[in-house]
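Asker: Predicted model and sequence follow; I will ask about them next.
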Amino acid sequence: MASVDRWNALDEVPPAEGGAVVAIGNFDGVHRGHRAVLGTVVASARARGARAVAVTFDPHPLAVLHPERAPALLTGLDERLARLAETGLDGVLVMEFTRELASWSPEHFVRTVFVEALRAVEVVVGRDVRFGRGNSGDLATLQRLGAACGFEVTALDDVSADPAAAGGAPVRPWSSTRVRLDLAEGNVDHAADVLGRPHRVVGTVVHGDHRGRELGYPTANLSADAEGVVPADGVYAGWLVRLGATGPDARLPAAVSVGSNPTFAGCERRVEAYALDRTGLDLYGERVAVEFVHRLRPTLRFDGVGPLVEQMARDVEECRRLLA
């Protein structure tokens, strides 16, 4: 993946002779809507001879202010930064979100971040932008402050699929919330349409019950602390991506299971991936991503090992067909 300069504090931002064109947001998932906004930032920065910068937050503001309302994140921070780098940005300022930061007035935030640290010449936002203490700053606030501080404000309408390109079908909004809803229903192909790529869960391969190996389908089990929203229980066609590997074994077609193995009275929800026709892989301790392409079926409880193995064989054949 591409890389981008990362600054974890305001005083880490190096000076830029041409200033910066800036976008601000959580950018969870870095979906097609985010990338359209960031594309505007990059294009404007190139035309101005300025630096293209995104400002984002970690942890998510709601995780600090209202933990009970905090969304499950589509991407971990490293994955988010890698996806942001793909847009052509020059740098990303990752601001630690604290209650102190949340207390800053809109004026203090703009002068401290946009003016003093980034030397912004343009700030690109959505028309529904809110910032500063109690979300008291809005687009009009930003425009007023921009005029006073010497930077331009570009306001973009919500970005979503082109109705003409949808062929008369309902237009699906490009939003992180929409992706979470799709994943909760197992509609990973719909989520991919919003993201512009398959959704992935990233984790370390750990030992499981080794039942898959006994049944002829050894699986890579993701650690419980894996990053990314886990889709609804079921069996999926997908890809097993070895993040530290190169060559033909770096990205392998896979049958993916999400659930608790009800046939064996399991109670722990897991993500397991069987790399098609690969029984000799030793992936323990590796950092991998599991990408979800299509849901084949829900998780089922079978009356014994025989019917389960027969269904697994059908699942693998269907995955082979879908991923060919």
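Answerer: Sure thing, it's come through.
Asker: CA only for contacts and neighbour counts going forward, please
Answerer: Will do.
Asker: what about Arg172, distance to Thr279?
Answerer: Taking Cα to Cα, to the nearest Å as the measure, Arg172 and Thr279 are separated by 40 Å.
Asker: Kindly report the same for Arg133.
Answerer: The gap separating Arg133 from Thr279 is 55 Å, by Cα to Cα.
Asker: next one: Ala148
Answerer: Distance from Ala148 to Thr279, by Cα to Cα: 65 Å.
Asker: Can you pick out the residue with more neighbours from those two?
Answerer: Using other Cα atoms under 10 Å as the criterion, Ala148 and Thr279 rank with Thr279 on top: 13 against 9.
Asker: Tell me who's in contact with the more buried one.
Answerer: Applying Cα atoms under 8 Å, 6 or more residues apart in numbering to Thr279 gives the contacts Gly216, Tyr217, Pro218.
Asker: What sits closest to the first one if chain neighbours are left out?
Answerer: With Cα to Cα, 6 or more residues apart in numbering as the measure, Thr279 is the residue that lies nearest to Gly216, at 7.8 Å, once sequence neighbours are left out.
Asker: buried ones in the helix or strand hosting Gln143?
Answerer: Assigned by DSSP states H and E, Gln143 belongs to helix 139-149. Residues of helix 139-149 classed as buried: Leu139, Thr141, Leu142, Gln143, Leu145, Gly146, Cys149 (neighbour count, 16 or more other Cα atoms under 10 Å).
Asker: another one to put next to it:
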Amino acid sequence: MSQRSVVVIGNFDGVHRGHTALIRAAREAELDAQLVAVTFWPHPMSVIRPDHAPALLSSLDERRRLLAAAGVQRVEVVPFTSEVAQWSPAEFVDRVLRPLDPVRVVVGANFRFGFRASGDVETLAGLLAGTATVTGLPLVDAHAGPDSSTRVREAIAAGDLDLAGELLGRAYRFTGVVVHGERRGRELGFPTANLIVSADRAVPPDGVYAGWVTRLDPPGQPRWPAAISVGTNPTFDGRFRTVESYVLDRTDLDLYDLEIAVDFVHRLRGQIRYTGPEALIEQMHRDVDQARATLLP
């Protein structure tokens, strides 16, 4: 007889503290069941109302990693399309949940599903009556409001990394594959690992930050302290928005074409356009000193 599941449902963008509380409650409620997270990709709003699609806190691969770290044993990704958006609540249950053979489904108290969000926790309980228990959990409420991906995005957009970190339960992480830049950082004595910022990803405002860099493959790599620049490199009339990380005191790293994670800890200053490389180099030395003091007190 196959193992039954306990299912949590959500977008899980960023996998913040509210999400991990949901996952923990599901695990504790059904210790003998397989813990399955049902999530959606792309973000439903990008299909239903593309002009209102939010900046994402994590890629799908990063979401999988975060869910696994939170204790999820299986991630079931529902490819969200205009057809899926038309499903009734009953269709969603029949197509997605019943094949998972859940003994319990755990969702947030504000959970809505089905065409035009017509279903809620009570609807879900009725559809699964006799086969699975449905638990609707109150939202984690802290810092003058409930924990949510929206609040995390707002904190990041405002450069409030302390609040973002408290809501997430960890520093905000931006991941990507290191690209070949114009090597200006190396010429200035501060070689950087550069990540392109796509339009659908959330990043802090342009400026300089203290944080950490970790190579993701293979797993288990050490993290390095770094001074991180977000922006278009206005001193050199840059065109693309990038996240550029200088690992403190390291000029020997070759991270090109590798996936790395950049964890933002603290905002040091805004972005400034300098009159030339000399003034920029002086400021970069100050940034590095300040990053070192922040990360390695």
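Answerer: Nice, thanks for sending it over. Owing to the predicted nature of the structure, the values given are computational and were not obtained by experimental measurement.
Asker: quick one: TM-score?
Answerer: After superposition, the two chains reach a TM-score (TM-score structural alignment, normalised by the length of structure 2) of 0.94; 296 aligned residues with a Cα RMSD of 1.9 Å.
Asker: which bit of structure 2 covers stretch 268-288 of structure 1?
Answerer: Following TM-score structural alignment, the aligned partner range for stretch 268-288 of structure 1 in structure 2 is 240-260.
Asker: Just the terminal-to-terminal distance for that stretch.
Answerer: 19 Å.
Asker: How about stretch 35-54 of structure 2?
Answerer: 28 Å.
Asker: what does that stretch correspond to over in structure 1?
Answerer: Against structure 1, stretch 35-54 of structure 2 falls on residues 52-71 (TM-score structural alignment).
Asker: neighbouring contacts of that stretch?
Answerer: Residues contacting stretch 52-71 of structure 1 (Cα under 8 Å, 6+ apart): 20-27, 38, 41-42, 45-46, 77, 88-99.
Asker: same thing with stretch 136-153 of structure 1?
Answerer: For stretch 136-153 of structure 1, using Cα under 8 Å, 6+ apart, the contacting residues are 105-107, 110-111, 115, 120-125, 127-131, 155.
Asker: can you rerun that using 6 Å?
Answerer: Pro106, Val121, Glu122, Val123, Val129, Arg130, Phe131 (Cα atoms under 6 Å, 6 or more residues apart in numbering).
Asker: Give me the distance between Pro205 of structure 2 and Asp263 of structure 2.
Answerer: For Pro205 of structure 2 relative to Asp263 of structure 2 (Cα to Cα), the value is 15 Å.
Asker: Those two: which is more packed in?
Answerer: Between Pro205 of structure 2 and Asp263, counted using other Cα under 10 Å, the more crowded position is Asp263 (22 against 17).
Asker: secondary structure class for that one?
Answerer: strand (DSSP: H, G, I helix; E, B strand; the rest coil).
Asker: For it, list the residues it contacts.
Answerer: Asp263 of structure 2 neighbours (Cα under 6 Å, 6+ apart): Ala171, Tyr172, Arg173, Gly211, Trp212.
Asker: can you check Asn221 of structure 1 too?
Answerer: Counting by Cα under 6 Å, 6+ apart, Asn221 of structure 1 has contacts Val205, Val206, Val271, Glu272.
Asker: what helices or strands is the one helix or strand the last one maps to leaning on?
Answerer: Using DSSP H and E, Glu272 of structure 1 sits within strand 270-275. Where contact means 3 or more Cα pairs under 6 Å, 6 or more residues apart in numbering; DSSP states H and E, strand 270-275 of structure 1 is packed against strand 220-222, strand 251-259.
Asker: now it, how far from the centre of its chain.
Answerer: Put simply, strand 270-275 of structure 1 sits 20 Å off its chain's centre (Cα atoms, centre = their mean, to the nearest Å).
Asker: Need the counterpart of Thr219 of structure 1 in structure 2.
Answerer: Counting by TM-score structural alignment, Thr219 of structure 1 corresponds to Thr192 in structure 2.
Asker: was I right about that match contacting Ser245?
Answerer: Yes. With contact defined as Cα atoms under 6 Å, Thr192 of structure 2 counts as touching Ser245 (4.9 Å).
Asker: Could you find the counterpart of Glu83 of structure 2 in structure 1?
Answerer: By TM-score structural alignment, Glu83 of structure 2 lines up with Glu100.
Asker: from the middle of its chain, how far away would the helix or strand Ala82 of structure 1 falls within be?
Answerer: If you go by DSSP H and E, Ala82 of structure 1 is part of helix 77-85. From the chain centre to the centre of helix 77-85 of structure 1 is a distance of 8 Å (Cα atoms, centre = their mean).
Asker: Average offset of that helix relative to structure 2?
Answerer: Helix 77-85 of structure 1 differs from its equivalent in structure 2 by a mean of 0.6 Å after superposition (mean Cα distance after the TM-score superposition for structure 1).
Asker: For that helix, buried residues please.
Answerer: For helix 77-85 of structure 1, using 16+ other Cα under 10 Å, the buried residues are Leu77, Glu79, Arg80, Leu81, Arg83, Leu84, Ala85.
Asker: Just after that helix, pick out the following helix or strand.
Answerer: Taking DSSP H and E, what comes next after helix 77-85 of structure 1 is strand 91-96.
Asker: How about residues contacting that next one?
Answerer: Val4, Asp5, Arg6, Trp7, Asn8, Val53, Ala54, Val55, Thr56, Phe57, Asp58.
Asker: Leu139 of structure 1 versus the third one, what's the distance?
Answerer: Using Cα to Cα, Arg6 of structure 1 is found at 27 Å from Leu139 of structure 1.
Asker: ditto for the last one
Answerer: In this structure, Asp58 of structure 1 and Leu139 of structure 1 are 23 Å apart, going by Cα to Cα.
Asker: same check, this time on the fourth one
Answerer: Computed as Cα to Cα, the Trp7 of structure 1 to Leu139 of structure 1 distance reads 26 Å.
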